[in-house]
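Participant: Below are the sequence and a predicted model; questions follow.
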Amino acid sequence: MSSSAPLWLWVFFVVSVLGALFVDFVLLRKQGAHEVSVREAVRWSVVWVALSLAFNALLWWAVRDSSGDTALANTRALEFLTGYLIEKSLAVDNIFVFLMIFTYFSVPPAYQKRVLMWGIVGAIVLRTVMILVGSWLIAQFHWVLYLFGAFLLLTGIKMWWAAGQEPDLESNPALKLLRRVLPVSPQFDGERFITRLDGRRIATPLFLVVALVGITDVIFAVDSIPAIFAVTSDPFIVLTSNIFAILGLRAMYFLLAAMAARFHLLSYGLAVVLAFIGTKMMLIDVIKIPVLVSLAAVIGILAVTMVISVRTAPKLPAPKA
């Protein structure tokens, strides 16, 4: 699992993530339960994207400084940007499922921010483990790339056929298991995950929501992490591009939740992206597709899908006089 990033950059990345999470939790505690406005979501989205791009610039400088190779630095920076964009785009499907979970459990908007914060922490831990294991597997067994590629291609085809269909949360096996093994209170108790009922400590519905959000993210990570390995085998770039995309997931959720209807065709675009990346990975030893071409393809597919979505979006009912 060799990486072109120097050790100090690994340390800087870990400290930066921990610092960002600390600031987020401190702000969350000070603000208390409140509904996140679109303006606040836009502001935080800009902050997270700016921080990600700044880290990408630092990565470029660190690789060039340690190797003295500008071309290598350019390649690594493009790999980070492509991986970041892939993870961001695939997170959109995540967000629509989160929205469905919140709607199903009737989670008040004021509590959703706390749920997503803990979901992000769980996602960071689990994805880090998955990426390190995946990097080791690829380093030991090159043919694993073909399996990843075939899996992504099949997932893209499945996503295309399932696009536009409402997921059936009631038949979700994870939800059924959680309800079977956990006693759950019939109503929320503020933002608490655990409450007391008849002298017993039991879970609240908000705890079930956090668990489902975490399980959903792991399921989607099975798709998104192999997709980034199609761009680069450098574990540092796979990890950092993935985590920086996840850090901005909460703001992205509140931003997209307000205009989900306008991007009703986005699942089709994501399906094409997965199929493209899977095909690229399966042909990795036959056709070398440059990183810049992959980046352009992903941007182009998403842009076309979003434009068509906006133009064909169902009209909202006119407000009553």
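Facilitator: Now that the structure is in, tell me what you want to look at. All values derive from a computational prediction rather than experimental measurement.

Participant: all contacts plus neighbour counts: C-alpha atoms, from now on.
Facilitator: Fine.

Participant: what about the helices in the stretch 151-300 of the chain?
Facilitator: Counting by DSSP state H, counting those that start in this stretch, the stretch 151-300 of the chain has helices at residues 173-181, 205-229, 235-247, 249-257, 266-282, 291-312.

Participant: Quick one: closest of those helices to residue 122.
Facilitator: Shortest distance between residue 122 and the helices of the stretch 151-300 of the chain, using Cα to Cα, is found for helix 205-229: 6.4 Å.

Participant: Which helix or which strand is home to the spatially most central residue of the chain?
Facilitator: Computing the C-alpha centroid of the chain and ranking residues by Cα atoms, centre = their mean puts residue 91 first, at 3.8 Å. Per DSSP states H and E, residue 91 falls inside helix 70-104.

Participant: what is the orientation angle of the next helix-or-strand element following that helix with helix 249-257?
Facilitator: Secondary structure here is assigned by DSSP H and E; on that basis, the next helix or strand after helix 70-104 toward the C-terminus is helix 109-140. Orientation check (axes from the mean of the first three to the mean of the last three Cα atoms, to 10 degrees): helix 109-140 against helix 249-257 gives 120 degrees.

Participant: Just list what helix 109-140 packs against, helices and strands only.
Facilitator: helix 144-162, helix 205-229, helix 235-247, helix 249-257 (3 or more Cα pairs under 8 Å, 6 or more residues apart in numbering; DSSP states H and E).

Participant: can we see that at 6 Å?
Facilitator: Where contact means 3 or more Cα pairs under 6 Å, 6 or more residues apart in numbering; DSSP states H and E, helix 109-140 is not packed against any helix or strand.

Participant: buried stuff in it?
Facilitator: Neighbour-count burial for helix 109-140, counted by 16 or more other Cα atoms under 10 Å, picks out 109, 111-117, 119-120, 122-124, 127-128, 130-131, 134-135, 138.

Participant: One more to weigh against that first structure:
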Amino acid sequence: MPHGALVWELTIALIVGLLLFDYFFHIRVAHVPTLREAAKWSALYVGIALLFGGAVWYLGGTEMGVQYYAGYLTEKALSVDNVFVFLVIMSAFRVPPEDQQKALLIGIVIALLARSLFIWIGAALIERFAWVFYIFGLILLVTAGHMLVPEDERHQEGESFILRLTRKLIRTTPHYDGDKLFTVHEGRRRMTPMVLVIVALGLTDILFALDSIPAIFGITTDTFIVFTATAFSLLGLRQLFFLVEGLLERLLYLSYGLAAILGFIGIKLVLHALHENNVPFINDGAPVKVVEISTLVSLAVIIAILVVTVTLSLHSPKGRAKLAVGRLRRRLAAYMSLEPSASPEERQASFARLLEAEVAVRALPEQWRARIEERQTLREMLADAHERQIAAERPEL
């Protein structure tokens, strides 16, 4: 597949066109996507990415096609970890659900621009310095070890730094004005907290790029494949955000799977660096005879790791328990946040969903209910919710 100017222009036009389509037909009117809507459009973007890979395979040959799919799968798997942090940021800044889509899309555009810059820098370094593969391999091996740290601890430090930095550098109005970035406050034009959210999402994506870009360079050094696999993995990220309610809690062993993938690619990079070695203090600057891992083997290993990770997670009793508790917490929060002006029908529907989640948690074996964090607090909040519903159903005197 030739990488001429026309190919690049058509590819970039397709990506920009998809982003504009996403803006004008989905997020221009603020709303909370339904699960069906998120699933439909998420499947569409995955389908487009797979069809693009088919075109790469047909026009560029088997090797390029395998490189694209291996890179896309790796980046897509890593993007699920991005979504976990996005959820935390949205919660920390208390972004209204109906206004989250615009922040996500702008954050994705920032991520795409930042990663494109990193790709060009990485490609230039690789072309001139073979030892860069050692650095990339080391980064991935360290990241793989970091992935084994419990998820809450792993993200806490980075999230706290980003949240503190954005709040310190940017002064905004105390309240949102829909999904607007600017509003008039006390007679002056000021930025809204939505700007903070977008900056935090952008900074988070830049930090994630430090892991994901070396990972895909471990699969291929073809700049076109690296760029397109990265771009198409990001395009469906907004839909994935609204599709993963409870999914991240259910994918209990995802971090272990990602650690295995990054560790595998890190080893592959180090082996490649040894094969291309010109560092004076390693084998006197001569290449080292080592086994290199082919792209086809890489694709097979990545698929196998993801299948095993998802299968073990979905069949884990602990995963099912975490899913049930997480659903209960979300539905409890939704009920307690209802406005006093909420209609009786809306309040009753929300309480019915809460009862359904509560019954599911009470049906769990005691060994899993005993592990619920802040169990007593959750009990008290549930009791409060029941009292509120009784009061709401009591006829006025």
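Facilitator: Cool, got the structure. Note that the structure is predicted; figures quoted are calculated from it, not measured.

Participant: Got a TM-score for the two of them?
Facilitator: TM-score of the superposed chains, computed with TM-score structural alignment, normalised by the length of structure 1, equals 0.91; 309 aligned residues with a Cα RMSD of 1.9 Å.

Participant: start and end residues in structure 2 for stretch 237-249 of structure 1, please.
Facilitator: Correspondence between stretch 237-249 of structure 1 and structure 2 is established over residues 225-237, with TM-score structural alignment as the criterion.

Participant: what residue of structure 1 matches up with residue 79 of structure 2?
Facilitator: Correspondence of residue 79 of structure 2 to structure 1, assessed by TM-score structural alignment: residue 91.

Participant: Count the neighbours of the closest residue to its match other than its chain neighbours for me.
Facilitator: In this structure, residue 91 of structure 1 finds its nearest non-sequential neighbour in residue 249, 7.4 Å apart by Cα to Cα, 6 or more residues apart in numbering. A count of neighbours around residue 249 of structure 1, defined by other Cα atoms under 10 Å, yields 23.

Participant: Residue 157 of structure 1 versus residue 249 of structure 1, what's the distance?
Facilitator: Going from residue 249 of structure 1 to residue 157 of structure 1 by Cα to Cα, to the nearest Å gives 25 Å.

Participant: again with residue 108 of structure 1
Facilitator: Here the distance between residue 108 of structure 1 and residue 157 of structure 1 works out to 35 Å (Cα to Cα).

Participant: repeat for residue 26 of structure 1
Facilitator: 42 Å.

Participant: And residue 97 of structure 1, by the same measure?
Facilitator: Computed with Cα to Cα, the distance linking residue 97 of structure 1 and residue 157 of structure 1 is 19 Å.

Participant: and those two? which has more neighbours close in?
Facilitator: When neighbours are counted by other Cα under 10 Å, residue 97 comes out ahead of the other of residue 97 of structure 1 and residue 157, with 19 against 16.

Participant: which residues does the more buried one contact?
Facilitator: By Cα atoms under 6 Å, 6 or more residues apart in numbering, the contact list for residue 97 of structure 1 is empty.

Participant: In structure 2, what residue corresponds to residue 309 of structure 1?
Facilitator: For residue 309 of structure 1, the aligned position in structure 2 is occupied by residue 313, per TM-score structural alignment.

Participant: What sits closest to residue 185 of structure 1 if chain neighbours are left out?
Facilitator: Spatial nearest neighbour of residue 185 of structure 1, chain neighbours left out: residue 204 (5.1 Å); criterion: Cα to Cα, 6+ apart.

Participant: hmm, I was thinking of residue 61 of structure 2
Facilitator: In space, residue 61 of structure 2 comes closest to residue 1 once its chain neighbours are excluded; the distance is 7.2 Å by Cα to Cα, 6+ apart.

Participant: Check residue 320 of structure 2 too.
Facilitator: Residue nearest to residue 320 of structure 2 in three dimensions, not counting chain neighbours: residue 250, with 6.4 Å by Cα to Cα, 6+ apart.

Participant: do you know how far the one you found is from residue 129 of structure 2?
Facilitator: Distance, residue 250 of structure 2 to residue 129 of structure 2, using Cα to Cα: 42 Å.

Participant: now residue 47 of structure 2
Facilitator: 37 Å.

Participant: And for residue 257 of structure 2?
Facilitator: Per Cα to Cα, residue 257 of structure 2 is found 31 Å from residue 129 of structure 2.

Participant: Between these two, tell me which one has more neighbours.
Facilitator: Neighbour totals were compared for residue 257 of structure 2 and residue 129, and residue 257 leads with 24 against 13 (other Cα under 10 Å).
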